[in-house]
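> Sequence first, predicted coordinates after that:
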Amino acid sequence: MRSISSSVHAFLIIVALLESTDTTSVELPGSSDLESKARSLLDDLSKQSSEKCTESVFASWAYYTNITDENKEKMLELNLEFSKWEKGAWKQVMEWKDRWPQLKNDTLKREFKLLSILGTSALDEADLEKFNHINVDMTSIYSKAKICDFKDKTKCDLKLEPEIKKLLTKSRNVDELNYVWTEWRDQTGKKMRELYKQFVKLSNKAAKLNGFDNMGDMWIMPYESDTFRQDVDDLWTQLKPLYRQIHAYVRRKLREVYSKDVISKRGPIPANLMGNMWAQSWSEVSDLMVPYPKKSFPDIDAELKAQGYTTLQMFELSDEYFKSLNLTEMPEPFWKHSMIERPDDRDVVCHASAWDFCNGVDFRIKQCTSLTMKDLITVHHEMGHIQYYLQYKHLPAVFRAGANPGFHEAVGDTLALSVSTPKHLHKIGLLKELHKDKEVDINYLMKMALDKIVFLPFSVLMDRWRWDVFSGKNHEDNWNCAWWKLRYELQGIKPPHQARTENDFDPGAKYHIPANVPYVRYFISFVLQFQFHKALCGLADQYDPQDPSKPLHQCDIYQSTTAGNAFADLLKLGSSKHWSVALKALTGEDKIDASAIKEYFKPLEEWLIEDNTKHGEFIGWEKDGDYCIGEKTDDDPSPSGGQSLLFSSWYILVLIFTLCFQSLVR
């Protein structure tokens, strides 16, 4: 879930990582006396942290499902207490810094290695409290943000979910879309820019205390790769040609709707026309992009409503899918305590997230669910996080995390690739007729690409911007313009109606910025999930590259226990092994590779090249104006400090291995 502030997010994760009542050790045959003492120390620390973790997570849950000052203070109190404990625990670990490298057992050495970095708890108490307060304040600004109605300015209670999201999807009024897009940024990012400046300074201070040049460097350590940034660039280079073809096609279709006065033939696309507040996914306007309208994909949203589905049934449907693969069903506390609908009587953080309460029993999801196909996929995504928690709960606490942050995000989405197929939707009764021909296939692949491929450049630029902020490459007086430079260069997206300025802070309009959630994990997960999918489809005998009747994009692994058992074997490893080991165990490959996702969308890419050529579309985009003016005045809002959660000590575990508590929806 990425639903908590950085601190919170970190805390929760670390919590999930480090503490859990189930502290059963991994068997260490032939342990020496030194190894026995090491094991005893680590078990003892895990047991102590378990109690504090559970208390803190309950307090965090109380706040995020009921935003009140009382709940916030209780959460901050318990997290600060936990932070102090972590410092003491870290000191005990560091007493072994000269001894743990001598250990013969690789498992023990890996545990010490992961625990040897103290995250933001390395800050002195005053700085840590300030850091926490700022973090919670920024997330509070975001979560409580409301805007006025475009037609009735006296009605000022429109929330992101569900009112604003619904409006962005349905409205075709350019003036209304301009207004909503701008107002959301005024009520979120613009109000937190000054807070973010302080936050960056404190983050970097903590990183330096941990031996890193800046927080960006600390963030990428969990990937255990000296070439990680270059690896990301190389993967994106492989996928960029397909994105550019989609961009050209979408630009033409939107121009047909809004005219050349709104969208030029060779320029970037205005950010407010994509049906999504951040233009990170374009599937919300897929009805405008259908290649073959006479064979358009049925409206699953309408079918869910027509069949009288409830939000609870959507979760039960997902649980049944997991069970059909011989994976673990959701435990009783999940059904009893999860928040799966937005309550009417209080403010909550609606951002979907999965929570591990560190006791091996209590796992929950927090989601303001709507009866839509998109939310059905989100349900599978979040339940994928829960499934990962359930599979590795037997490990020592430090290993209760994804093999790398991208693994955790990929689990539920891997299964959703099967769930979203026409074959599966027909099988479960949400699609009444199943047609098989090339045109139907292209329609389906276009809808998928408007989510999966379109998201890729956004998932890269979010952290590329922050890496440059943390390193100082992007000075604070140029933050917003640097943001729009990346959005233009990577996405071919521009502001909707006028140039932005440094009085704005548009990155803060996206939850993961104020919540301080690292984002490149989603890019990694989007590539990984297709590698996972390809391997599982082969095991389920639903895919054969030599058989045209079994293409990768039509595969549904539903009810394949062979595929499910192999997937479970990967999940049970947690982070106890380097991610390449886990990847190879399932796929036979030890590198993250884009060939599977390219194969999946190959029929669509070939079709797009032909169609764009036929219409004489320009592939790429050219600048057609100023998108940001680097000027700053003194009338910026400067909200007072706020409060946040602690950024768990051992924060690195947090980042290192995916969120255990909040697997945030992207």
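Yep, that arrived.
> okay, CA-based contacts and neighbour counts for the rest of this
OK.
> Do a quick rundown of the helices in the stretch 151-300 of the chain.
165-170, 174-187, 193-209, 215-220, 228-258, 300-306 (DSSP state H, counting those that start in this stretch).
> In a markdown table, list those helices along with distance to T120.
Shown next, in a markdown table, are the helices of the stretch 151-300 of the chain (distance: least, CA to CA, whole Å):
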| stretch | distance to T120 |
| --- | --- |
| helix 165-170 | 34 |
| helix 174-187 | 28 |
| helix 193-209 | 5 |
| helix 215-220 | 10 |
| helix 228-258 | 23 |
| helix 300-306 | 43 |
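> D124: which of the ones you listed is closest?
helix 193-209 (9.3 Å; CA to CA).
> what helices or strands is the closest one leaning on?
Applying 3 or more CA pairs under 8 Å, 6 or more residues apart in numbering; DSSP states H and E, we find helix 193-209 packed against helix 125-144, helix 215-220, helix 455-471.
> ok now that helix, how far from the chain's centre?
22 Å (CA atoms, centre = their mean, to the nearest Å).
> In it, which of the residues would be classed as buried?
Neighbour-count burial for helix 193-209 flags 193-196, 199-200, 202-209 (criterion: 16 or more other CA atoms under 10 Å).
> if we can go back for a sec, of all the helices and strands packed on helix 193-209, which one is nearest L114?
Evaluated with CA to CA, these place helix 215-220 nearest to L114, the distance being 12.5 Å.
> Put this next to the previous one:
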Amino acid sequence: MGTSKVSFVIVQLFAFFTWHAIAQEYVRMASNTNAAEAMQFLREYDREASGMCYRVTMSQWRFVTNITEYNRRRMLEELALNSKFERLSWRKAAAYDATRVSDVQSRRQLVKIVQGSRAALPEDKFNEIQQIITEMKEIYNAAKICPYGQKPYDSHLQRDSPFYPQSRQEPYDQTRSHTQDIYQPFGPGFPHETPENSNYCDMQLDPEISRILAHSRIESELVYVWKSFREQTGPKMKNRFMRYVQLANQAAVSTGYSDAGDQMRASYEDPSFRASLEEIYNQVAPLYKQLFTYVRRKLIQRYGERVVRPDGPIPAHLLGNMWAQNWKSIMDLVMPFPQAPNIDVTSEMLRQGFTPLRMFQMAEEFYTSMGMKPAPPEFWRGSMLARPAERSVQCTASAWDFCNRIDYRIKQCTEVTMQDLVSTHHEMAHIQYYLQYAEQPQLFRDGANPAFHEAVANAVTLSVYNIQHLQRVGLYNNRTHDPYQVSMNFLMTMALEKVAYLPFAFMVDQWRWSVFEDGVQNMNSRWWQMKLRFQGVIPPMQRTEADFDPGSKYHVISDQEYIKYFLGTVLEFQLYEQLCQAAGQAGHLHECDVYRSRDAGRLLSEIMQPGASKTASEIIRTMTRGRTNRISPESLVRYFRPLELWLRVQNRDEPLIGWSSNYQDIGLFAPQRGHGIKATYSMVLLVLSMMQFLFL
């Protein structure tokens, strides 16, 4: 073991024992056994937290719907007050011995206040970690590159506004709709134009870079934008991220967890959480491999074997997305039946004179047809449903709960397109969730676990985005093409968005947890090792530890957990199937529509009303009528079974379903620690670890 490694171990051991002692001190602090006082504290907390939440939410709403320096300063002032309130509340809650509180719901509230906070840190370090996260977000938001083939001094691109914001949302089915997530891209350094970049290189991730990755089929251009964006993000954040890891771990240990990953996982209330995740992933991996193999062959037809090896991984820049997490943009290359249409009713919506308001009224009627609640008058008065002409706004679609049981809003720069119609139903599902659990205490006004809100909203969109529903509402009436071919094209579109996303959504936090557990050595090589193992993708060029490619993903540097997207994608299909069964639907799962089903509406209300007052396992047991209390991928696999059968036929002559790795693949990112036997041994271990995945 080298000297540097020994030093690191000593430092880690010292930190562990130091913070273990602090954690024991906090356990001793929980010495107040007066249950009546604890109950009174919770009543006061509910009132004060609701008021604070309203003030912060309103300040952030004013900023993102009217981006000015004044509104930004007001928002930051409220956020600073909220941080102080969080620290004070944590200390009060930590002083009570929750085991002495007989009421289960009250105990649950006390635990929720304590377990997810970093307020156990001393004030200077608490402020430091907040500042580090803010600085990393500033760097990310300010990242700009030059146009392909254009020198910096030739650039003439300009932004419409110096405050033009970037969209940070996942694809519409993974939008961050909780208000605490939506605010995160905005901090003290919300991107302003600066002298060194305002007149020259001005291409940002959204929309310019994302558009190139989605639509360009010039391999050298794709390599250029892929590489350039990473040069403007990761290397500038690496040192800050390393300090963030140290502080996050200290906060977690102070709160009684082994590390920050352990603290993140606590909200899922599952002692075997990591094993459950592995089990779920192994069940969906065969479907992913079939899709991967088919897509690889189509990419070879477009780019050649010089770029994509017939039995190897896929270079990450070819899949239509900055992180290879969503492949729907390459549908033109992989469409099963090019002569049959892909489902897009945008032209019919325009022909019928749809407006943004009509789209939201249609979405509201979807829920009221199931016997659920209409949107309150405050929603229609306060929401921003279309882009205003007179001011700069942030357009990421999001649903907002103002924490006062009255005011709920949506912010969306709606255009008359099918994608925005689906997104509208998605965001209205969040509003319906808020309405259903409105009577819960503030701490319980959320999903049963972090995956639930998105899962519920996406389950509804599975019913909206299918041929049967679009026919029922008079938007699709194409009888001229083979229904089977249309169905396969539709399922391929969904698979490129949902199935292709699963391994990425799985590996992001696997990597993050490994950093919290094992330290910050070789962070970049571990990132690519996991991407190769789970996604089957490799970088298009050599990567080193100086690159820090995880820093190109916003959720990583903004301190937002990601495993909820993996579980949410699986859970949405499980919930969707239960709604379909309640509605009495038969036939292929992807053809089910629960529109106008009161029985499906009752089940959905039962799932939503408890909010976070019950555990996820309790909600799932209710959802499945007692058959299971676990998230299961069986419904997802069933939904895509017709496509999987088709893929198996297409792949029957392939020598390998999945991918194999060789020394060249791993050499693109493996750490170079020297030459000779030691380096060779490290490479062999990496190759063996990659080969293990082939036999899962």
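Cool, got the structure. Quick caveat: nothing in here was measured; it's all calculated off a predicted structure.
> just to revisit the earlier point, list just the one of the helices of the stretch 151-300 of the first structure that sits closest to N276 of the first structure.
From those, taking CA to CA, the stretch that ends up closest is helix 165-170, at 6.3 Å.
> and the buried residues of helix 193-209 of the first structure as JSON lines, adding distance to E439 of the first structure?
Listed next are these as JSON lines, based on distance: CA to CA, whole Å:
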{"residue": "R193", "distance to E439 of the first structure": "48"}
{"residue": "E194", "distance to E439 of the first structure": "51"}
{"residue": "L195", "distance to E439 of the first structure": "51"}
{"residue": "Y196", "distance to E439 of the first structure": "48"}
{"residue": "F199", "distance to E439 of the first structure": "51"}
{"residue": "V200", "distance to E439 of the first structure": "50"}
{"residue": "L202", "distance to E439 of the first structure": "54"}
{"residue": "S203", "distance to E439 of the first structure": "51"}
{"residue": "N204", "distance to E439 of the first structure": "52"}
{"residue": "K205", "distance to E439 of the first structure": "56"}
{"residue": "A206", "distance to E439 of the first structure": "54"}
{"residue": "A207", "distance to E439 of the first structure": "52"}
{"residue": "K208", "distance to E439 of the first structure": "55"}
{"residue": "L209", "distance to E439 of the first structure": "58"}
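> Which of these sits closest to R400 of the first structure?
Set against R400 of the first structure, the nearest of those by CA to CA is A207 (23.2 Å).
> Starting from A126 of the first structure, give me the distance back to the closest one.
16 Å (CA to CA, to the nearest Å).
> Likewise for V200 of the first structure?
16 Å.
> likewise K153 of the first structure?
42 Å.
> In the second structure, which residue is most central in space?
In the second structure, the centroid-proximal residue (CA atoms, centre = their mean) is Y565; its distance is 4.8 Å.
> any idea what it aligns with in the first structure?
With TM-score structural alignment as the criterion, Y565 of the second structure lines up with Y522 in the first structure.
> Its match should be in a helix, yeah?
Yes. The assignment for Y522 of the first structure by DSSP: H, G, I helix; E, B strand; the rest coil puts it in a helix.
> residues contacting it?
Going by CA atoms under 8 Å, 6 or more residues apart in numbering, Y522 of the first structure touches G406, E409, A410, S459, R666.
> show me where the stretch 51-200 of the second structure has helices.
69-94, 104-115, 123-142, 179-182.
> one step back: can you redo the helices and strands packed on helix 193-209 of the first structure as a markdown table with mean neighbour count?
Shown next, in a markdown table, are these (neighbours: other CA atoms under 10 Å):
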| stretch | mean neighbour count |
| --- | --- |
| helix 125-144 | 23 |
| helix 215-220 | 21 |
| helix 455-471 | 20 |
